[in-house]
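*Asks:* give me a model of this one.
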Amino acid sequence: MSKVTLRRKKIGKGRISLFLDIYPPVPNPDTGILTRKHYLRIYIFEKPRNELERLHNKETIELAETVRARRQLEVQSLRFGFLSNRMMNGDFIRFFEDQKERRTGSNLENWRMAIAYFKSFAGDKVLFPQLNETFSEEYADYLLSAPGIGRNSRPISRNTAVSYFAKYKATLKVAFKKGFIPVNLGEIIDSISVKDTHREFLFQDEIQQLVNTSCKSDVVKRASLFSILTGLRFSDINTLTWSELKGSAGNYSIQFLVDKTGSAEFLPISDQAYNLLGQPKEGKVFVGLKYHHVDTTLPEWIKEAGINKHVTFHCFRHTFATLQLLFGTDIVTLSKLLGHKDIKTTMIYVKIVDKLKRDASHRIKLTVEGDLVSKKYLRAE
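*Replies:* You can find the predicted model right below:
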């Protein structure tokens, strides 16, 4: 059984890098190569000069120890996907292609193109541990951006995107049945709608209506508003623990482990977002939060607030992204806040904001003596 130890290494400029020493070594999730050292990409000051640096060291070491403990548990329980022999060297694309070979006729060509587009998004090799809801969501967004590949590079239609994503989902279901992935992603992730669905979001006045409206579930209300203020998905919020929250007033952040890379990441959050969490405790932050409870509570709360929109929990993430752009946040920063690996995924929100601006440009109209402004004022002299 591998043992996970937290170690330190000087990296210059008075800083010390923290990393995990895993022995015996385990395969790297991306390359399959046996790896002993796992760098967390965080550091502490070798000789802290003031209270701020001492606080930084204390919180960073706590984070690193949390990561180490989690890694040790994953090793012991074999829950770390790439420790499984089937997952360790499992190439999903090869598995995808194997499913293609089971098809014939025109259906075979459709599968071939579906795999070609998947490769254009993800590259030539994708290991099973890399597959999750976020990855799948970004792939769906990629297909909906109508990319063109091949010699003609012609954009694909929405119906084609629906077809290619359906083949991806079908392959995920088979992978789950055969034990290559631990959860049935093919059932969990949403299909691409045949119709061009509108990404629903709330305006700030509608958010205020929610704030002012009572909800029969306090935890659902707090989690919803927290998603609006941070852009986090339900799955991220539901698993959030107090040990992942760091900082003090004006400088709060969530420090968590990215499943794919194993690196520690920081997401700054506002004081308002932090205050929604209540008094610090241990374990999960949003105790009692269940998705089926959200499904039944949310529609009633939205209706009670007088909002005539079909709002799901994921709409709160869309709300965060859209309002950030409307308030002037640049696309690169927003992409990082949303955790997108490709900025093209974030560009979908730019299209939404552009449409809002176009609609707004037509709202101011002038009249002269009861009639629309005469064309003579609009003609070039």
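*Asks:* for the rest of this, base every contact and every neighbour count on C-alpha atoms.
*Replies:* Fine.
*Asks:* please enumerate the strands of the protein.
*Replies:* For the chain, the strands defined by DSSP state E cover 3-12, 15-27, 34-45, 245-246, 253-257, 264-268, 367-368, 371-372.
*Asks:* Proceed likewise with the subsequent sequence, for comparison:
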Amino acid sequence: MMKITIFSRIKKFAADARKKSKDITLGEFTRSYADERHKEGEKMYEGRCGSILSMLKHLETFGGSNIPLKKVDVETVKQFIDYLRSAHDLHKNMKAPRKLSDSTIHLKVNILKSVLREAVRRGLLDENPFDLLPHSYRVKAQYRERTALTQEELIKLSETPCNTPELKEAFLLSCITGLRKSDILSLSIHDIEKCDDTYYIYKKMKKTQRWLRLPLPEEAHHILSKLHAKNGDTPYFFAHLSPHHLGEHLEVWLEDCCISDKHITFHSGRHTCATLLLTQGTDLYTIMRYLGHQNINTTQRYAHITNQMLSSATHLLNYQLKGLAAC
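*Replies:* Sure, this is the predicted structure:
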């Protein structure tokens, strides 16, 4: 009798779980999808999880989060894309909210596509509406050349005061070490080790979860020493620097430095590091290890040939071929 009762409870529990999964909304499924991709030690609005939750905010503003998952169709997707094309950034306290860029729209659409693909895989949706999407609704990422600062611009920027001093230290550190924003903001005294009079950053990178051991340049060591002395008890160098609105503060600082003809983001610090190493003659394999890349093809995208190098190559070729025209 007891066995029958236990079996009945298990059967009822399974039936309730199936019913609940069928009644789940698009917003609920998206949040659970984000939770499953949250890495240990990572803040909720960082990494892949953060990107999904950011898309979910727009989904809620659009009014699509309460739609039952099983009722999401191609019209839902089309209306959401139309919304994104006219939507503004949802960051709070922005002085002048800006419309979403093509690249941002492309990212959010692709995240929703991944969410719905997972729903199909789990049997919660018969087909992915994106498979039926008309060509006119295909969102393409706007190609933007990876921008970097020249050595002269970097020196000029370092000499220009910034309204957010810790942002200045963080960005310059990224330009010197090539570390990503997520690794800069989580950098602590425990990530620094000393061996044979040389300091190293020894840290697990947040994006790839791979360990990086990087000799610490003298200027970077100077920045970190100054921050550690100022921060007191906290082991984190940038404990008081909020990750929100860094782009806006960086933009103001760049304008104060009269650098406005380039699209510079915090990640441009990483591009700057790779480009400066390349212009100084560092080979791509060494740059690959310096940046913590697994594949040399990734490094080649970062280390684009600068105009200065192209100009130098042209002058060298002209010198070597001088006199050929007269032959």
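*Asks:* mind putting the strands of the first structure into TSV with mean neighbour count?
*Replies:* What follows is the strands of the first structure, written out as TSV (neighbours: other Cα atoms under 10 Å):
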stretch	mean neighbour count
strand 3-12	15
strand 15-27	18
strand 34-45	17
strand 245-246	20
strand 253-257	20
strand 264-268	16
strand 367-368	8
strand 371-372	9
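*Asks:* between those strands, which one is nearest to His318 of the first structure?
*Replies:* With respect to His318 of the first structure, and counting by Cα to Cα, the nearest of the strands of the first structure is strand 264-268 at 17.3 Å.
*Asks:* orientation of the closest one relative to strand 253-257 in degrees?
*Replies:* On the basis of axes from the mean of the first three to the mean of the last three Cα atoms, to 10 degrees, strand 264-268 of the first structure is oriented at 160 degrees to strand 253-257.
*Asks:* average offset between strand 264-268 of the first structure and the second structure?
*Replies:* In this overlay with the second structure, the average offset of strand 264-268 of the first structure from its partner residues is 2.7 Å by mean Cα distance after the TM-score superposition for the first structure.
*Asks:* show me what Asp256 of the second structure aligns to in the first structure.
*Replies:* Aligned counterpart of Asp256 of the second structure in the first structure: Glu304 (TM-score structural alignment).
*Asks:* actually Gln151 of the second structure, not the one I typed
*Replies:* Gln151 of the second structure maps onto Gln204 in the first structure, by TM-score structural alignment.
*Asks:* not counting sequence-adjacent ones, nearest residue to its match?
*Replies:* Using Cα to Cα, 6 or more residues apart in numbering and skipping residues adjacent in sequence, the residue nearest Gln204 of the first structure is Leu323, 7.9 Å away.
*Asks:* please say which position in the second structure that neighbour maps to.
*Replies:* Here Leu323 of the first structure is matched to Leu276 in the second structure, going by TM-score structural alignment.
*Asks:* what's the burial count for that match?
*Replies:* Neighbours of Leu276 of the second structure under the rule other Cα atoms under 10 Å: 19.
*Asks:* that one touches Leu154, doesn't it?
*Replies:* No - Leu276 of the second structure lies out of contact with Leu154 (Cα atoms under 8 Å); the separation is 10.2 Å.
*Asks:* who does the top helix by length along the first structure touch, helix- and strand-wise?
*Replies:* In terms of residue count, the longest helix belonging to the first structure (DSSP state H) is helix 51-77. If you count contacts as 3 or more Cα pairs under 8 Å, 6 or more residues apart in numbering; DSSP states H and E, helix 51-77 of the first structure packs onto strand 3-12, strand 34-45.
*Asks:* and those strands as CSV, adding distance to Phe19 of the first structure?
*Replies:* Conversion of those to CSV gives the following (distance: least, Cα to Cα, whole Å):
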stretch, distance to Phe19 of the first structure
strand 3-12, 5
strand 34-45, 4
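*Asks:* what's the closest of these to Phe176 of the first structure?
*Replies:* Nearest to Phe176 of the first structure among these is strand 34-45 (25.2 Å), distances taken as Cα to Cα.
*Asks:* what range does that closest one cover in the second structure?
*Replies:* Following TM-score structural alignment, strand 34-45 of the first structure has no partner segment in the second structure.
*Asks:* tell me the angle that strand makes with strand 15-27.
*Replies:* Here strand 34-45 of the first structure runs at an angle of 160 degrees relative to strand 15-27 (the same axes, to 10 degrees).
*Asks:* so how far is strand 34-45 of the first structure from its chain's centroid?
*Replies:* Between the centre of strand 34-45 of the first structure and the centre of its chain there are 23 Å (Cα atoms, centre = their mean, to the nearest Å).
*Asks:* next, the angle strand 3-12 makes with that strand.
*Replies:* Between strand 34-45 of the first structure and strand 3-12, the angle comes out at 50 degrees (the same axes, to 10 degrees).
*Asks:* wait, Gln294 of the second structure touches Met288, no?
*Replies:* Yes - if you go by Cα under 8 Å, Gln294 of the second structure and Met288 touch, sitting 7.4 Å apart.
*Asks:* re earlier: show me what counts as buried in the longest helix of the first structure.
*Replies:* 54, 56-57, 59-61, 63-68, 71-72, 75 (16 or more other Cα atoms under 10 Å).
*Asks:* cool, and stretch 331-346 of the first structure?
*Replies:* Using 16+ other Cα under 10 Å as the test for burial, stretch 331-346 of the first structure gives 331, 334-335, 337-340, 345-346.
*Asks:* which other residues reach it?
*Replies:* Contact with stretch 331-346 of the first structure is made by 138, 141-142, 231-232, 267, 321, 324-325, 347, 350, as judged by Cα atoms under 8 Å, 6 or more residues apart in numbering.
*Asks:* same check on stretch 292-312 of the first structure?
*Replies:* Residues outside stretch 292-312 of the first structure that contact it (Cα under 8 Å, 6+ apart) are 200-201, 206, 209-210, 212-217, 220, 313.
*Asks:* Met88 of the first structure: which of those residues is nearest?
*Replies:* Nearest member of the contacts of stretch 292-312 of the first structure to Met88 of the first structure, counting by Cα to Cα, is Phe313, at 34.0 Å.
*Asks:* number of residues surrounding that closest one?
*Replies:* 19.
*Asks:* fine by me, we can end here.
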